[in-house]
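> just a sequence and a predicted model for now, questions to come.
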Amino acid sequence: MADTNQPAASITRIPLSILDLAPVVLGATPADSLKNTLDLAQHAEQWGYHRYWLAEHHNMPGIASSATSIVIGHVAGGTKKIRVGSGGIMLPNHAPLIIAEQFGTLESLYPGRIDMGLGRAPGSDQLTARALRRGPESDGQHFPQQLEELRGYLNPGPGASPGRVRAVPGEGLNIPIWLLGSSGFSAQLAGQLGLPFAFASHFAPDYLVAALELYRSSFRPSEALKEPYVMIGVNVFAADTEEEARRLATSHEQQFLKLIRGQTGLLNPPVDNMDELWSPHEKAIVRKQLSITAAGTKETVRERLDYLLSETQADELIVTSQIYDHGARLRSYELLAEAAGER
């Protein structure tokens, strides 16, 4: 039974953040996408969003953020106060020393504003993963050891060897590390290490509740975090009418439909009738996988997000909005900020 002494869960009481997948839309280029990314980040800062994260994906024509650290620097350099980070860097794709140096450089350039979100998936298909991960230790199974190595470069501790390899910039800098996941592996590891945890519920909703329970039950306080801190991903499509919001969401549904068919491609314009594009079976799969979605007017979106917060007790929401038209995407985030009140 819920504690009636606790305030009702609401988006007015928690930070709202943005996960930008840097969509490359049909008829545009990655250069257009990166220009739009900075424009959205600048607006998000004005509207009071807390952080702005970018994701590492490879061999995907519809996503422009493959060189994630560079795009983070682009966004941080074009904004003033919003936190900027990775949602996430796929650590097994990289030598931990390289990531320590890259994020050490970002933190040195933009102190107090950089987040390091880490995942263990390849961020692409298996063929691309083999092109990225050239050693047997890069299959994701060694993620805990790679994470330990990375943390050692940033905070070597008093007993560290004078002759060790050092991350410069990086060593001694306070760069918040988040673990990202869509299953129980990173949830449990984040809890055991006392790190904040972000769950990819925007495309993997089935394990959401179980993963959060596992994280919280395994949490051990650390220097980084005294109590569990959870952020969950949500797809949001807000518009001035219910019909327009649902129509905007069809671009994302088309993109996910391609994925389950084993295809990639650019982000397509919205359509009036998805039933002309998918089979009933495909519709059921897409709707299930995208069930953590809020689409509608700002009132509808607020009601849906408040419900999700009441069910998960998340400490923060990170929103992604794969919307074809950049103006409509800006409007969606503006409406969400309005729904959350004066932020």
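Arrived safely, thanks for sending.
> all contacts plus neighbour counts: C-alpha atoms, from now on.
Will do.
> mind listing residues that contact whichever strand or helix holds residue 301?
Assessed by DSSP states H and E, residue 301 sits inside helix 298-312. Counting by Cα atoms under 8 Å, 6 or more residues apart in numbering, the neighbours of helix 298-312 from elsewhere in the structure are 8-11, 209, 212, 236-240, 294-295, 335-336, 338-340.
> any of the residues you listed buried? List them.
With neighbours counted using 16 or more other Cα atoms under 10 Å, the contacts of helix 298-312 contain these buried positions: 9-11, 212, 236-239, 294-295, 335-336, 338-340.
> next step: those restricted to helices.
Restricting the buried ones among the contacts of helix 298-312 to those inside helices, with DSSP state H as the criterion, leaves 212, 335-336, 338-339.
> so who does the closest residue to residue 244 other than its chain neighbours touch?
Distances taken as Cα to Cα, 6 or more residues apart in numbering place residue 296 nearest to residue 244, at 7.7 Å, with adjacent residues excluded. When contacts are counted by Cα under 8 Å, 6+ apart, residue 296 is found next to 237-246.
> just give the closest residue to the residue nearest the centre of the chain, not the sequence neighbours.
In the chain, the C-alpha closest to the average C-alpha coordinate belongs to residue 87, at a distance of 3.8 Å (Cα atoms, centre = their mean). Residue nearest to residue 87 in three dimensions, not counting chain neighbours: residue 55, with 4.7 Å by Cα to Cα, 6+ apart.
> next up, a second structure to put side by side with the first:
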Amino acid sequence: MIRERAKHFSGIPLSILDLAMINEGSHAGQSFKNSVDLAQHAEDWGFNRYWLAEHHNMPGVASSATSIIIGHVAQETKDIRVGSGGVMLPNHAPLVIAEQFGTLDAMYPGRIDLGLGRAPGSDQATAYALRRTLQSGGEDFPQQVEELRMYFAGNPTDRVRAFPGAGQNVPIWLLGSSGFSAQLSAELGLPFSFASHFAPQFMMQALQIYHQNFRPSKDLQKPYAMMGVNLIAADTDEKAQYLATSMQQQFLNIRQGKMTQFNPPIEDIHAVWSPFEQEAVAQQSQAPSVIIGSPETVKRKLEEFVEMTKADELIISSGIFDHEERLRSYEILSEIMK
């Protein structure tokens, strides 16, 4: 079952997605300290859950060993839900994930979420290094999900069982950026989290698929959709736009195939991109799931986004270089929640 914490925005809870970004000139150890600090603040501010995302071979992202960081954050917090947004299941044996998250649930009962994705979380060479094959492109994801759920069900007659894991109630979410996981979530009666923060063009289609095809299950009686939002809040629109240049540089680097740490904001973002790249970034930045601005701007755009999507929950990613500014962005959100 989905447990919600106290504070809401427009009747729905807000959560946080963290990639544990490694800033230019910094290191992973500092990223983990920042994640713990943000999670502790988020807990005090009333955010519902704190998720970490699996990525690999990215010098600017420290969340590759996702289950370990989840345990670290859960250890340093008290009651906020902590989970994966998500674990890329094709990279792992389902038994291993059942054991890892069964262990986490045993340590932090009632607080662990298991969000599952089917992408590699990196490039093809890294996918091969993880999987030792490129024969699977995620097509067998439904079978892997079913195998994982079987381990949690813990049938005593099964030859292979997960200890810890068997018989434990670890909520499973399916994550997606297209209609595939929307359809599967609906068929299995599971909560669905859509990556609208980086695939806004498929957002409404995926939501429609999920709601129209949802089948009630023992896990969930009615659809529950959580939508991703890229959000940068500051005391003024101008400052928020300046802070957002770090996120824009990250988007550019990905398009250009550059592997870099997370860049500090810059005064003139137009100096680093071509007209074609500027248009691509502009299209991404103008998506309804990208919200940049002052408290007033953020509140208005969030309300519009909730009205458009009818989301049950929002999960917020804030790509901000300076840790104190990132805290302030989420603090503004907490003030809006009040």
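In hand now; what should we look at? The shown structure was predicted, so the numbers you read here are calculated from the model rather than taken from an experiment.
> need the TM-score from the superposition.
Structural agreement between the two chains, given as a TM-score (TM-score structural alignment, normalised by the length of the second structure), stands at 0.95; 329 aligned residues with a Cα RMSD of 1.1 Å.
> the stretch 51-200 of the second structure: strands as residue ranges?
Along the stretch 51-200 of the second structure, the stretches classed as strands by DSSP state E, counting those that start in this stretch are 81-88, 112-117, 172-176, 192-194.
> packing partners of the last one?
For strand 192-194 of the second structure, the elements it packs on are strand 172-176, helix 179-188, helix 203-213, strand 225-233, judged by 3 or more Cα pairs under 8 Å, 6 or more residues apart in numbering; DSSP states H and E.
> average distance between the third one and the first structure?
Plainly put, helix 203-213 of the second structure ends up 0.4 Å away from its match in the first structure on average once the two are laid over each other (mean Cα distance after the TM-score superposition for the first structure).
> show me what that helix is packed up against.
Packed against helix 203-213 of the second structure, as judged by 3+ Cα pairs under 8 Å, 6+ apart, are the following elements: helix 179-188, strand 192-194.
> in the first one, which residues are buried?
I take that to be helix 179-188 of the second structure. For helix 179-188 of the second structure, a neighbour-count test (16+ other Cα under 10 Å) marks 179-186, 188 as buried.
> any idea which of these is closest to residue 161 of the second structure?
residue 188 (21.7 Å; Cα to Cα).
> counterpart of the closest one over in the first structure?
Under the alignment (TM-score structural alignment), residue 188 of the second structure pairs with residue 193 in the first structure.
> quick check: that match vs residue 38 of the first structure, distance?
Distance from residue 193 of the first structure to residue 38 of the first structure, counting by Cα to Cα, to the nearest Å: 33 Å.
> before we move on, what about residue 227 of the first structure?
Distance check for residue 227 of the first structure against residue 38 of the first structure: by Cα to Cα, it reads 33 Å.
> who's more crowded, those two?
residue 38 (20 against 15; other Cα atoms under 10 Å).
> what does the more buried one align to in the second structure?
So residue 38 of the first structure corresponds to residue 36, using TM-score structural alignment.
> equivalent analysis for residue 164 of the first structure, please.
For residue 164 of the first structure, the aligned residue in the second structure is residue 159 (criterion: TM-score structural alignment).
> now residue 277 of the first structure
Counting by TM-score structural alignment, the partner of residue 277 of the first structure is residue 272.
> and if you look at residue 58 of the first structure?
Matched across to the second structure, residue 58 of the first structure falls on residue 56, judged by TM-score structural alignment.
> wait, what's in contact with its match?
Contact criterion Cα under 8 Å, 6+ apart gives 64, 121-122, 126 as the residues in contact with residue 56 of the second structure.
> so among the residues you listed, which ones count as buried?
Restricting these to buried positions leaves 64, 121, with burial counted as 16+ other Cα under 10 Å.
> out of the contacts of residue 56 of the second structure, which is nearest to residue 260 of the second structure?
Of the contacts of residue 56 of the second structure, the one sitting nearest to residue 260 of the second structure (Cα to Cα) turns out to be residue 122, at 13.9 Å.
> touching, the closest one and residue 57? I think so.
Yes. Assessed by Cα atoms under 8 Å, residue 122 of the second structure is found in contact with residue 57 at 6.6 Å.
> leaving aside the residues adjacent along the chain, what's closest to whatever residue of the first structure lines up with residue 216 of the second structure?
Matched across to the first structure, residue 216 of the second structure falls on residue 221, judged by TM-score structural alignment. With Cα to Cα, 6+ apart as the measure, residue 194 is the residue that lies nearest to residue 221 of the first structure, at 5.1 Å, once sequence neighbours are left out.
> do residue 332 of the first structure as well
Excluding the flanking residues, the one nearest residue 332 of the first structure by Cα to Cα, 6+ apart is residue 238, at 4.4 Å.
> ok, that neighbour - contacts?
Taking Cα under 8 Å, 6+ apart as the contact definition, residue 238 of the first structure lies against 245, 294-298, 301, 331-333, 335-336.
> ditto for residue 184 of the second structure
The neighbourhood of residue 184 of the second structure, defined by Cα under 8 Å, 6+ apart, consists of residue 142.
> distance of the residue of the second structure most remote from its centre from residue 282 of the second structure?
Note on the second structure: the largest C-alpha distance from the chain mean falls to residue 157, namely 35.6 Å (Cα atoms, centre = their mean). Applying Cα to Cα, one obtains 56 Å for the distance of residue 157 of the second structure from residue 282 of the second structure.
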